[in-house]
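[1] model this:
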Amino acid sequence: MKKTHWAFLLFAASCGGGSNAPQAESPQAAPAEARTTTGDEVAPPPEVADLAGAAEAPPEPAIPADTVPLASRMAPRHLAIPETRRGHTERFVFDGFHRGWFARTPAGQQALLTPIYGDGKVFVGGGFGSHQVFAYDWRTGEREWTASAPDGGPSAAILEDDKILFNTESCTLFAVDAGTGRQRWSRWLGDPLMSQPAAANGLVFSGHIIDGQSPGGLTAGTTGWGTGDGRRYGFTALNLSNGAPRWSRPVDGDVMNAPILDGDDVFFTTMRGTVYRMDQRSGHVHWHRRLHATSAPWIEGDEVHVTVRLRENGGVREKAIILARDGGGTEHELDAVDAAFVSGPPDPGVQQGWAYEGSRATVVAGRMYQTIGNEVHCRDADTHELLWRRRYTEDPRARPASPPAIAGSQLVFGTRDGVLFGLDIDTGMTAWAYDVGEPIASQPTIGHGWVYASTTRGGVVGLEVSDVSFDGWHMWGGNAQHNGRVMATEPPAEDDERPTEGTLALGGAARDGEVAGFPLRGTRVSANVSGFVARVSVEQTFHNPYERPVEAVYLFPLPDDAAVDAMELRAGNRVVRAQIRRREQARQEYAEARDRGVLASLLEQERPNLFRQSVANIRPGDEIRVTLSYTQALPYEAGSYRFVYPMVAGPRYDGGDGEGGGGASAPRQVVLAPGGQRPDRVEVSIDADFGVDVGEPTSPTHEIGVERDGRRVHVALQEGARPDRDLDVRFPVAGEAPAVSVLGSPPEGEARGHFSLAIHPRLSVADDEVMPREVVFVVDTSSSMNGRPIELARAAMLRALGGLRPTDTFRVLSFSDTTSALSEQALPATEENVARGRRFVSDMQALGATEMVRGLRAALDPEGEDGRMRVVLLMTDGFIGNETEIFREVDQRLGHSRLFAFGVGSAVNRYLLTRLTEIGRGDLQVVTLDESPDDAADAFHERIARPFLTDIAIDWGDLDVADAYPRRVPDLYADRPLVVHARYGHGGEGDVTIRGRIAGRPFEQTVRVSLPSDGDTRPELESVWARTRIRDLMTAMALQPSDALQEEVTQLGLAHHLLTQWTAFLAIDEGYRAEGEAQTVQQPSEMPAGITAPPPEPRPSPVRRARASSATRSTFGSDLVDSFGGGGGGYGRGSGGSSGAVFGAPRQAERLPAAEASPAPDTASTRGLRRRRSTNCYELARRPDGTIDQAMLEDCLRRQRAGGAEKTGGAWRGAPKRGVPGERRLVGDRRWRI
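    The predicted structure is shown next:
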């Protein structure tokens, strides 16, 4: 399997000298003119007035702190971490079922800084005395690689645009590959360095000392800055892609912690206590202010939050102040607290400045959180009212706590006592506390249910404290701009559960959405390929561990063009073969059999690529085998036949009229809970004979084994493969594909024969015949794209922009809850405009619902320029449920445009994208997680640059052919075959002529075709023909619903024994009976690989309105409204979403009055939370052998229905007595009472 390689950027810290740490009372020097000698010439900034001191403010009423230290209120649980040697990792389990790991770096007793989480890894430097950087697996802690730098002192890291940046003592910016740790490039900055960099908008920012090799021409002795230690300091911006300097400016000291990026500005505090605001692009100094500041700033809208040092009555205190963003004046001062640890500067050496972390505030969802002095504070961000304050130690002399990290509803920080605390952000009460056993001085990080922290003794700890939805703080400061949480996904509005390759979930009457495991013991997929048609059987084996019978619901995805024509169910020694029925009739008969207590099974099609199997009255201890059979014509693309087997279906957002599935309700899905069981094996085997020679099969998604016997090829999935992505196997044809391929099944008696025909036309066109183009890029930036998919989309977009012709025009749009655009009109593909497009793409973040209709309207509605062919490229995972609405919109608005689709991810909605490109007269391309987005973008440009055949008609000549489908033959692109399925009356040989137009000229090609008169029949060809005809009818119904068409589809399903939207398979075995009432549950399933998992239900928060965008972007429609803290996000719309569309991402927001609180509606999302909540009962009742303790289960469910346990002090009363007394399970980062 191909590996994706990221690049790491290593920044350098002190190469040999000391550092200037914060001085207590130094005079302020005036700024001198800055010079730059880099490629981007920028005029020197004007003189800026220095604003000294802080305005006086009346004392603030103080809320007394909770004087009981947190560690006394709820005693931290000691983690039984095994003794860990240097350079090794030890794993452990805590609280009964949660996983943890502890790694000791090779350098040993070194203070480590904040780890970084990303791409399934945890990255951390080895300490100030180390020369190494390490990558660990995020769940096991196993070291994956080690990178060595010339000198020591790697700082905390950031991740941006597949690059990781950090400082070391070598004073040089290094780039190393994240997959291998190999160095890519380097850039000297200055000797020494202390702070972290920050990155955004294609730039990297860092402060540094000035020496003769520093960028920007800022040489020592020429800048005019005096710092009292004889050193000079600069602040530099570099290109993120290659480290080339863009501009440099003189400053009065090294940067404290890191620069902070917000909008078009960069803010930072120097070690001399001065706060700066500069322009990111030019380096223009808007203002700077000497304040004796002790923290990096936090930017929230028009406010700049910092802490400052005060001397009062011979003592030292620290307080937070709020500055105006525009001018730097003081707007508000908060109450001061004792803080002896800021009485003077750190030791005047690089190491103290390198490790310094101030009392920086964090503002989230309208509240400001801060660890300051020996307390943690929570304030209203608008009124600055103190809402709560908690004391976590009695001794404020040494800085007792790290700055907080915030995710979901929890605030997480570490202490010098070695305790990790998780506090409820609404109340400040302790949710959990764990004693790591070693001091923690640096901010923790939070990623997908895990908290990661480093210790001052060379340790890195990873703790699984919640499920994967607990996410959002991946590095120091939250993200690469150091000013907020990582944009995480939200739960879908409707379908909040996902089917995996076969989740036999327990269903029935929903009792608070109960969730449990029905362990999938194995999946076996067997495919036999003859010619280009595959016959596939899927057998999945489950076991019922319960003490009562169950009714099970089996959800599984299949290819959207699969003709499902058989199913059988084996329960114990019983075999049940299904018969086809009208769907409503089958449902009624199934319900009657279920009520009688007999074994019954019902197989339904929910969507063209999603199916549901219900099995009633499965007895305890029985083993269940479900075998389904389907036929599929394999697609041919880029010289290869492709076998794609979907193993997981992504979550879907239905923002339309609810008709996406053709009328049936979508099945519910739940996220896999912590400790949830995984299938222990997945087996896939493919035996193929394509009738032509093929090369070595490959798979970009999985490891495969290959055996050959002449033309026959056997492919097997390697053991240990995870079913969290679609299996994609490619069989390259040796040489050119044959001009024509025919598979036939001869007539029998009065019945007609069936055949499948593939023709490869030879298309060519002169370069001067290619029309000028308007290329419209439309990128899905909804929450389901978060993680690897949006990274791939951004990378492919950057490459695609670079592939535009000088004669092209282009537009770039993105959509989620709203639609954003680079410009209102198409822009010429000049170098300057393409650079604007690249910046727009680099700013894209995945957040919000998937309102695809609005994005496509914005792309298709404007009138195009005469003489230009409009090509729309849609980049998406397709995780929507309102497919029908999308099809209608495109059909009505397409005009002369052509719509291409670029599927991004591990389990894209191929049904949606295939139909869209058929209606849009375009083509589909899918890029998997491990494929190169550059290659995919190049293939798109090659596709639209090459000729295509339109207005296709087929003349069958003397052959007795009828009922050929598809009726409307789609436009044909180079290297793609024309595939037709038809019936015929008698065999024979004849000429078939394909006619059409290419670049406006007539095209004609004749091929010789032979249809068999006798011989072996191939029933699968009848299934493929009938499925293709049904597909034609369903496309027509999507555009114009019709009762007559629905009945025709139903009759086709009944006649050809096919599953459709209105037919179902039913099996009843009257000889198999179960005693007792069946219990009902639901089983969680996995997220598709690469997607950042959804966080918990959003906490109500005030709605914010976006400020005006920058001058380079314009706004149309209503104002963008978003609900911070989770609204407007996710696979479905969250609270506060707007129907308006906005050109450009919103800037910081101003506050609007909060709506009056009202009871939460009983939505699908809240029902999904209740289903996840009760997972605990089933997990607590599970015995070590996997069976369920029925008494414990029923007792837990009874307590849950009765209102749950009661919280008292730091413990819980009424919780099931298993594991640690008072144990609380965290689901979705919330503390559920059980």
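[2] for the rest of this, base every contact and every neighbour count on C-alpha atoms.
    OK.
[3] what sits against residue 697?
    Residue 697 makes contact with 706, 715, 729, 730, 731, 732, according to CA atoms under 8 Å, 6 or more residues apart in numbering.
[4] packing partners for the strand or helix carrying the fourth one?
    Residue 730 is located in strand 727-732, with elements delineated by DSSP states H and E. For strand 727-732, the contact count by 3 or more CA pairs under 8 Å, 6 or more residues apart in numbering; DSSP states H and E identifies strand 640-645 as packing neighbours.
[5] what's near enough to touch residue 279?
    Residue 279 sits in contact with 264, 265, 266, 285, 286, where contact means CA under 8 Å, 6+ apart.
[6] between these, which is closest to residue 811?
    For those, the residue nearest residue 811 by CA to CA is residue 264; the value is 22.3 Å.
[7] thinking again about what came up before, and the strand holding residue 730, what's buried?
    For strand 727-732, burial by neighbour count (16 or more other CA atoms under 10 Å) applies to 727, 728, 729, 730, 731, 732.
[8] distance of the residue lying closest to the second one once chain neighbours are set aside from residue 1051?
    Read that as residue 728. Here the nearest residue to residue 728 in space, its sequence neighbours aside, is residue 644; by CA to CA, 6 or more residues apart in numbering that works out to 4.5 Å. As judged by CA to CA, to the nearest Å, residue 644 and residue 1051 stand 29 Å apart.
[9] pull the number of nearby residues for residue 585.
    As a burial measure, residue 585 scores 12 neighbours (other CA atoms under 10 Å).
[10] what does residue 592 give?
    Burial of residue 592, expressed as a neighbour count using other CA under 10 Å, amounts to 12.
[11] and it, what element?
    Using DSSP H and E, the element containing residue 592 is helix 583-596.
[12] helices or strands next to that helix in the packing?
    On the basis of 3+ CA pairs under 8 Å, 6+ apart, helix 583-596 makes packing contacts with strand 598-607, strand 1063-1073.
[13] for the first one, buried residues please.
    Along strand 598-607, these residues count as buried under the neighbour rule (16+ other CA under 10 Å): 598, 599, 600, 601, 602, 603, 604, 605, 606, 607.
[14] what's the answer for the longest one, then?
    Judged by neighbour count using 16+ other CA under 10 Å, the buried positions of strand 1063-1073 are 1063, 1064, 1065, 1066, 1067, 1068, 1072, 1073.
[15] that older thread, so how many other residues sit close to the residue nearest to residue 728?
    Around residue 644 there are 16 residues (other CA under 10 Å).
[16] please provide the structure for the following sequence as well, for comparison with the first:
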Amino acid sequence: MRDCCGLLTLKNEPVPLKGITVQVKVQGFVADVCSTLSYENSESSPVEAVFVFPMEEDSSVYDFHAEIGGVKIQAEIREKQEARDTYDDALSSGQQAFLLEESDESRDVFRLSVGSLPAGQKASVCLSYVTELAVEADGALRYCLPAVLNPRYTPAGSESLTAPVSGASGGPVPYSLSFSAHLASPSGVAQVKSNCDLTPLEYLGGDKTQAQVSLSPGHKFDQDVELLVYYSHPHQPTAILEGGLASATPGSLMGDPLVMLSLYPEFPAAASTPQPSCGEFIFLVDRSGSMDCPMSSMESGPMRIESARDTLLLLLKSLPLGCFFNIYGFGSHFEAFFPESVAYTQQTMDDALGKVKGMGADFGGTEILEPLKDIYSKACRPGHPRQLFVFTDGEVGNTKDVISEVKKHAGTHRCFTFGIGEGASTALIKGMARAGSGHPEFITGQDRMQPKVMQSLRFALQPAVNNIVLDWDVPAGLEVVPVSETPKVLFRGHRSILYAQLKGKFDESALGRASLQYSLGDEPHKTEISFKLQPDKHTGLTTHRLAARTLIRSLEEGGSVEGEGGDKVKERVVKISTEARVISTHTAFVAVNKDLNQAVQGPLIHRNIRARMMYCAMPQVAMFCDDQNDLMHMDSGFNAMSYDTAPEPEVKDPVLTLISLQRADGSWELNESLVSVFEKTEQEAIGKMPAEVSDRAVWATVLALLWLHGFRADLKEEWEFLAMKALSWVKAQAGASLKSCLEAGNSLLGSKVEPQTLSL
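    Prediction:
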């Protein structure tokens, strides 16, 4: 397969897309983004260019315009079929036109059509959108500019969204990216990190509340650009009041003021302690061909399936005794490790680990819907709430069907999702987690999957929160109309963003108050914030656009309006979308150059431009990470290929080695495999064991705990749960000999772990 990408001429020459400029304004927890795509038609005939590209699924696209020959053409938002007809009519009459539409099936894929670009002509297309920023486990706000659009597996009989085009692959892109970001937060900007080279962070004032940063010059847009923004006090509740649009109808969503709340419920430490022995944990793991691709296209590193296997090892060791579990692998077909979920014991854990080691990316395409239906067909266990963990690179074509299936069963489980590798569908990963009242995570580049998965396990093990109520206290004469649904589930330290419309007249000097009330067991709790009823003059219409997108998404996923069917939903969505100028599944932006005095002459040549496609490279073979039609499903041939090059020796992670040796009850056996992790011999370990210790497993378990705390404290978020199990076991077994074990263990290992570090 030829290593080229993007728009190809009839002579296989690239490309009208010359460059992309992105300007990001981060205000608090929201990013306002303006992207400009520059084209040039170097052919002798007019061209129609079609650019398919990814975008974060909760982005709210609110503006689209083009410029040709110094003339600005402003797009209008219309019902989608009407917009398509307008575009086609313009092209057939020789006019220049542009069409921007969201995919019917997956809201994170967009299609931009540039029509009748004359020979030798340059054009620029600008689109603007706003998006909420995800909060990482370490408190960072994550903005991602996707570059990779993976070909998505589409079930038989359906139309592919991202089928590979001839000549498009994972090679170098022929256009560059210019990227700059302006950052603002009242609490102060602490630092900024990225997976790409940045210029030094430049503060715009002594209080460090505003700063700017850019990508280093010459950056090629050949990978996702991730920006991690750290604020000085990220978890403080905030409220932003935004005035309505003066030209909009009073009482409408755009005409009234809106408030955006960012709330961080904090549970008491005792209440957030993981429950010891309940829960049914089901792990649904993608085994499609694309999981045999690297985690990142830019670096050597583990394959996605390898990272998934290591993570399953950690999860299985971290589960509490007394729970139930099962593991599913899925591709073109699916297999479960056990017919039904089994009790977590040493035997079942060993059986599962043996099967995990044999898991490969050999199941063909990505059919996630059928295994989901099989899981939901099995009755839940009383007293053991079901927690579903889904691991996939997200290359799925029937996204809405999958999300709908999760939502249908949201009352019986929580769904935690993990998008693996660049290009994972944000619509799928976020949509499933939202529908299942869980939490989404994305693992790309050099990210270790384990800490993000353990963060979600922490959420899953928290006690259930109930009686969740959002109350408003506002002056008389003012009515609060919620735009967002009240959360159905809360996690400790997890942010909730909520929107509400304010109807009526009010004094801008007055105060409003919002409180989120909930119960943990029999204990009531409350998070509240007061705010001035004075609109923020710096937000523009950001809050209104995000609120409109939230309402549109709720309607599209909910399926009915006041008991009416799909036509009524579409009518309401189109109305909100056109009034707010926010794109939806049922609308599109269209622009026609009506100032052109004469028709574009010559036959129109159609060109496809795509975001870079991921591909897998191995000696003597290169192929797309495409599950379409089981492209990589070559069970016997592909996995049996042999090469003249010798395989590189496997470098074992000592932490994973230690974890793999732990027993289900939390203890370790004293043997050569264990002590080799400590770089000691078995004889050295036996020689230092205190005389009063009769059980060698007690000594081995103390050594393991000391080594983790003394030498791998930086990875504590990964091994914390299995260490809790180990500590509980050793306390019950060691008795009076525990103190001498700690002293002797520190002496043997050369560590200085204090008893209080182990909560002793």
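[17] what would you report as the TM-score here?
    These two chains, once laid on top of each other, score a TM-score of 0.73 by TM-score structural alignment, normalised by the length of structure 2; 605 aligned residues with a CA RMSD of 3.5 Å.
[18] still on that earlier bit, checking the contacts of residue 697 of structure 1 against structure 2: which ones persist?
    Compared against structure 2 with both residues aligned by TM-score structural alignment, their matches' CA atoms under 8 Å, the contacts of residue 697 of structure 1 retain 706, 729, 730, 731, 732.
[19] wait, a helix at residue 915 of structure 1?
    Yes. Membership of residue 915 of structure 1 in a helix is supported by DSSP: H, G, I helix; E, B strand; the rest coil.
[20] counterpart of it over in structure 2?
    Taking TM-score structural alignment as the criterion, the aligned counterpart of residue 915 of structure 1 in structure 2 is residue 431.
[21] just give the nearest non-adjacent residue to that match, would you?
    Distance criterion CA to CA, 6+ apart; nearest residue to residue 431 of structure 2, sequence neighbours excluded, is residue 403 at 6.0 Å.
[22] are we agreed that the one you found is in a strand?
    No. Assigned with three-state DSSP, residue 403 of structure 2 falls outside any strand and is helix.
[23] quick one: it and residue 427 touch, right?
    No. Judged on CA atoms under 8 Å, residue 403 of structure 2 makes no contact with residue 427 at a distance of 9.1 Å.
[24] the biggest helix by length in structure 2 corresponds to what range in structure 1?
    Across structure 2, the helix with the greatest residue count (assigned by DSSP state H) is helix 716-734. Under TM-score structural alignment, there is no match for helix 716-734 of structure 2 anywhere in structure 1.
[25] output the contacting helices and strands for that helix.
    Helices and strands touching helix 716-734 of structure 2, as assessed by 3+ CA pairs under 8 Å, 6+ apart, comprise helix 304-318, helix 449-461, helix 696-711.
[26] helices and strands around the last one, which ones?
    On a contact count with 3+ CA pairs under 8 Å, 6+ apart, helix 696-711 of structure 2 meets helix 716-734, helix 738-749.
[27] aligned partner of residue 495 of structure 2 in structure 1?
    Correspondence of residue 495 of structure 2 to structure 1, assessed by TM-score structural alignment: residue 977.
[28] can you give me the neighbour number for its match?
    The tally of other residues near residue 977 of structure 1 (other CA under 10 Å) stands at 22.
[29] if I look at it, how far off is residue 762 of structure 1?
    As defined by CA to CA, residue 977 of structure 1 lies at a distance of 10 Å from residue 762 of structure 1.
[30] what do you get for residue 740 of structure 1?
    11 Å.
[31] out of the two, which sits in the busier spot?
    For residue 740 of structure 1 against residue 762, the residue with the higher neighbour count under other CA under 10 Å is residue 740, and the figures read 16 against 10.
[32] contact partners for the closest residue to the more buried one other than its chain neighbours?
    Beyond its immediate neighbours in the sequence, the residue positioned closest to residue 740 of structure 1 (CA to CA, 6+ apart) is residue 759, lying 4.5 Å away. Under the criterion of CA under 8 Å, 6+ apart, the contact list for residue 759 of structure 1 reads 738, 739, 740, 741, 977, 978, 979.
[33] which SSE is the last one in?
    This points to residue 979 of structure 1. Here residue 979 of structure 1, judged by DSSP H and E, is contained in strand 978-984.
[34] so which elements touch the helix or strand following that strand?
    Next along the chain after strand 978-984 of structure 1, taking DSSP H and E as the criterion, comes strand 988-998. Using 3+ CA pairs under 8 Å, 6+ apart as the contact test, the elements touching strand 988-998 of structure 1 are strand 948-955, strand 1001-1011.
[35] what angle do the following helix or strand past the first one and strand 978-984 make?
    Taking DSSP H and E as the definition, the helix or strand that follows strand 948-955 of structure 1 towards the C-terminus is strand 961-965. In terms of direction (axes from the mean of the first three to the mean of the last three CA atoms, to 10 degrees), strand 961-965 of structure 1 departs from strand 978-984 by 140 degrees.
[36] got a markdown table for the helices and strands packed on helix 583-596 of structure 1, with distance to residue 873 of structure 1 too?
    Output for those, formatted as a markdown table (distance: least, CA to CA, whole Å):
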| stretch | distance to residue 873 of structure 1 |
| --- | --- |
| strand 598-607 | 25 |
| strand 1063-1073 | 36 |
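[37] among those, which comes closest to residue 1012 of structure 1?
    Across those (criterion: CA to CA), the nearest stretch is strand 1063-1073, sitting at 32.1 Å.
[38] and the closest one, what does it pack against?
    Judged by 3+ CA pairs under 8 Å, 6+ apart, strand 1063-1073 of structure 1 is in contact with strand 574-577, strand 579-582, helix 583-596, strand 598-607, helix 1043-1055.
[39] one more pass at 10 Å, please.
    Taking 3 or more CA pairs under 10 Å, 6 or more residues apart in numbering; DSSP states H and E as contact, the helices and strands that strand 1063-1073 of structure 1 lies on are strand 563-571, strand 574-577, strand 579-582, helix 583-596, strand 598-607, strand 610-618, helix 1043-1055.
[40] closest to residue 1025 of structure 1 out of those?
    The stretch from these with the least distance to residue 1025 of structure 1 (CA to CA) is strand 563-571; that distance is 9.1 Å.
[41] ok so, going back, residue in structure 2 matching the residue nearest to residue 728 of structure 1?
    Taking TM-score structural alignment, residue 644 of structure 1 has residue 144 as its aligned residue in structure 2.
[42] tell me if I'm right that that match and residue 227 touch.
    Yes. Here residue 144 of structure 2 reaches residue 227: they are 6.3 Å apart, a contact under CA atoms under 10 Å.
[43] which neighbours do those two share?
    Counting by CA atoms under 10 Å, 6 or more residues apart in numbering, the residues touching both residue 144 of structure 2 and residue 227 are residue 194.
[44] re the thing from before, mind putting the helices and strands packed on helix 696-711 of structure 2 into TSV with distance to residue 444 of structure 2?
    Written out in TSV, the entries for these read as follows (distance: least, CA to CA, whole Å):
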stretch	distance to residue 444 of structure 2
helix 716-734	17
helix 738-749	35
